[in-house]
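Undergrad: after the sequence you'll find the predicted model.
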Amino acid sequence: MSITASMVKELRERTGSGMMECKKALVEANGDLEAAIEIMRKAGLAKADKKSSRTAAEGILAVKISADGKQAALVEVNCETDFVAKNDDFVAFAQAIAESVLISSAASVEEVLASTLPAYNVSADERRKELIAKLGENINVRRFERFVTENGLNASYLHGSRIGVLVEIIGGSHELGKDIAMHVAASKPICVDESGVPAETIAKEKEIFSAQAEASGKPANIVEKMVDGRIKKFLAEVTLVGQPFVKDPDQTVGALLKAQGATVGRFVRFEVGEGIEKEESNFAEEVMAQAFGG
């Protein structure tokens, strides 16, 4: 059976694959479009398996918040290069994952990947593997966070697509929540207030400060006051409420919240690729590998 240009065009539109791949699949399937799609899908899965061990430390963050502000989702989806991170299909996939997390009760990445994405009518993992085959890079859904609040509302802030924050705020306004989320993105607090700082962290800092103060040769009562002062300063630096507000450094975030009758229930901050050890590679070799289907 002869393979026409219109058949190749239709298969390209259905799969997003290259012209030669589509023609090859149609020849193998004797012109049967559905059979050709199945052949390409299987080839794509094989490609995905081959690329699964490659480090994916680039990518984007996606946020979705329900209309009433009661539910929010933040997800990190990774790829290998910044180039693919800007690809429209990759961005759409990340947005679809965020939407899926928002409306689901998935408790793990595995459960998210097993769920069906309505936009594609396939599982998230199947769509992920299709993208790996199409874009030529390893793609992972790395992590997600979902906030559900009864008494407050959720706000978010995205700095580009590489730093993302969710904040649950009780009282105040959506604008205040967004300001707090922006502050978290910029200042990286580790918790809301002192109660969230691990006891072992405080003990370790106290030990360091004590050694430094004792080296000064000052009396024990003065050393104790010096250590207390350093601990208070440390807690102010690492807690959200103790930090100077980024938009008005003359007041702390705690003072801002109090003035507006609000409190922060929790927050989460993601940064793309944080904690992933990147492989050193030769750029020229990467380009050649991409060109020849490596």
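TA: Perfect, I can see it now. Remember, it's a predicted structure, so these values are computed and weren't measured experimentally.
Undergrad: every contact and neighbour count from this point should use C-alpha atoms.
TA: Fine.
Undergrad: ok, the closest residue to residue 139 other than its chain neighbours - contacts?
TA: The spatially closest residue to residue 139, leaving aside those adjacent along the chain, is residue 79, at 4.6 Å (C-alpha to C-alpha, 6 or more residues apart in numbering). Applying C-alpha atoms under 8 Å, 6 or more residues apart in numbering, we find residue 79 in contact with 56-59, 85, 137-140.
Undergrad: how about the helices in the stretch 151-294 of the chain?
TA: Along the stretch 151-294 of the chain, the segments classed as helices by DSSP state H, counting those that start in this stretch run 174-187, 199-214, 220-238, 253-259, 283-291.
Undergrad: the first one - contacts with which helices or strands?
TA: The reference is to helix 174-187. Packing partners of helix 174-187 (3 or more C-alpha pairs under 8 Å, 6 or more residues apart in numbering; DSSP states H and E): strand 153-159, strand 163-170, strand 263-271.
Undergrad: buried sites along the first one?
TA: Looking back up the chat, that one is strand 153-159. Burial within strand 153-159, assessed by neighbour count using 16 or more other C-alpha atoms under 10 Å, is assigned to 153-158.
Undergrad: okay, pairing it with this:
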Amino acid sequence: MADITAAMVKDLREKSGAGMMDCKKALNETGGDMDAAMDWLRTKGLAAAAKKSSRTAAEGLVGIAVAGTRGVAVEVNSQTDFVAKNDQFQTFVRDVTAIALEKGDDLDTLKAAPMAQGGTVEEVLTANIATIGENQVLRRVRAVSVSSGAVVPYVHNAAAPGLGKIGVLVGLESSAGIDVLEPLGKQIAMHVAAAFPLALDEAGLDADVIERERAIATEKAAESGKTPEIVARMVDGAIKKFAKENALLSQPIVMDGKTPVADVVAKAAKDAGTAIRLTDYVRFQLGEGIEREESDFAAEVAAASGVPQPTA
């Protein structure tokens, strides 16, 4: 049997919202596999299906920049939040975001791009690591563009102009003026930051994610004791509900909690007297999907000084 630690139980509890004993049982039942334990909790109805990775621990900044009908989001990670507040680090993220706006969203191309002060992006990042004394990683970059219309940016809880923990871009294809598209895009971008859609529309949802949801829904439905025909309908209904709740266009906008985003766009188009299409979006949340190892600071200091730690 796997050794289930208190840290594992705590981590699962934070990710799932389930009780401590339920998390411990889930880990025991799944041999300590965190993903399998999460699925076990959801199968038993003990974890929220829409629990998102909003409690990730990685630090750094997300940079957002827009020029005309093109926008870009960049994530640069650091080990601590102290570095994210450092002027040198913030300047680097801002400069790299501006370069990405020109060069595009291929990460290798961006790393090889020259910087104004000399050296490539990757070389300057390496120098910054030596100067600041903390590891830093240029993690990802993504662009959004439209042929006509606007790309609207939004940074949640900005640490500085264009820099923050969550960055969003919304692409609106239209001949409407910026006076129409900017407030509409800002409203949608704020929704994206809060609601964490998984895709623009239901067709865009990842097939592996859908299959995983189907497996969970099938196991839950089978426990109902219903006939196979009813179980199949229950599973189909669960998948339709999941798709509707996680596709941006079908999500109820957070501002009123009931109007689908697609209808918000349609109303804006009707009021403007011209077509408006929400074509793409990006949502970068700092550290999303990254797990940082918990450390005992006192133990690290003691180890560095050669002082042995007392045993319990």
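TA: Cool, the structure landed. As the structure is a computational prediction, the values presented were derived from the model and not from experiment.
Undergrad: superposed, what's their TM-score?
TA: With the length set by TM-score structural alignment, normalised by the length of the first structure, the two chains reach a TM-score of 0.70; 232 aligned residues with a C-alpha RMSD of 2.7 Å.
Undergrad: if you map the contacts of residue 79 of the first structure onto the second structure, which are still there?
TA: Counting by both residues aligned by TM-score structural alignment, their matches' C-alpha atoms under 8 Å, the second structure reproduces these contacts from the contacts of residue 79 of the first structure: 57-59, 85, 137-140.
Undergrad: counterpart of residue 134 of the first structure over in the second structure?
TA: Under the alignment (TM-score structural alignment), residue 134 of the first structure pairs with residue 131 in the second structure.
Undergrad: returning to that earlier point: among the helices of the stretch 151-294 of the first structure, show me which one is buried the most.
TA: Ranked by mean neighbour count, the helices of the stretch 151-294 of the first structure are led by helix 174-187 with a mean of 20 (mean count of other C-alpha atoms under 10 Å).
Undergrad: between it and strand 163-170, what angle do the directions make?
TA: Put simply, helix 174-187 of the first structure runs at 140 degrees to strand 163-170, going by axes from the mean of the first three to the mean of the last three C-alpha atoms, to 10 degrees.
Undergrad: for helix 174-187 of the first structure, which outside residues touch it?
TA: 153-159, 163-169, 240, 245-247, 253, 267, 269.
Undergrad: do stretch 232-239 of the first structure as well
TA: Residues contacting stretch 232-239 of the first structure (C-alpha under 8 Å, 6+ apart): 188-194, 197, 242-243.
Undergrad: among these, which ones are buried?
TA: 188-194, 242-243.
Undergrad: where exactly do the strands run in the stretch 1-150 of the first structure?
TA: 58-65, 71-79, 116-117, 122-123, 140-148 (DSSP state E, counting those that start in this stretch).
Undergrad: what helices or strands is the first one leaning on?
TA: Contacting strand 58-65 of the first structure under the criterion 3+ C-alpha pairs under 8 Å, 6+ apart are the following elements: strand 71-79, helix 82-85, helix 88-103, strand 153-159, strand 163-170.
Undergrad: and the fourth one, what does it pack onto?
TA: Helices and strands touching strand 153-159 of the first structure, as assessed by 3+ C-alpha pairs under 8 Å, 6+ apart, comprise strand 58-65, strand 71-79, strand 163-170, helix 174-187.
Undergrad: I'd like the ones you listed laid out as CSV, including distance to residue 224 of the first structure.
TA: Below are those laid out as CSV (distance: least, C-alpha to C-alpha, whole Å):
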stretch, distance to residue 224 of the first structure
strand 58-65, 45
strand 71-79, 43
strand 163-170, 36
helix 174-187, 29
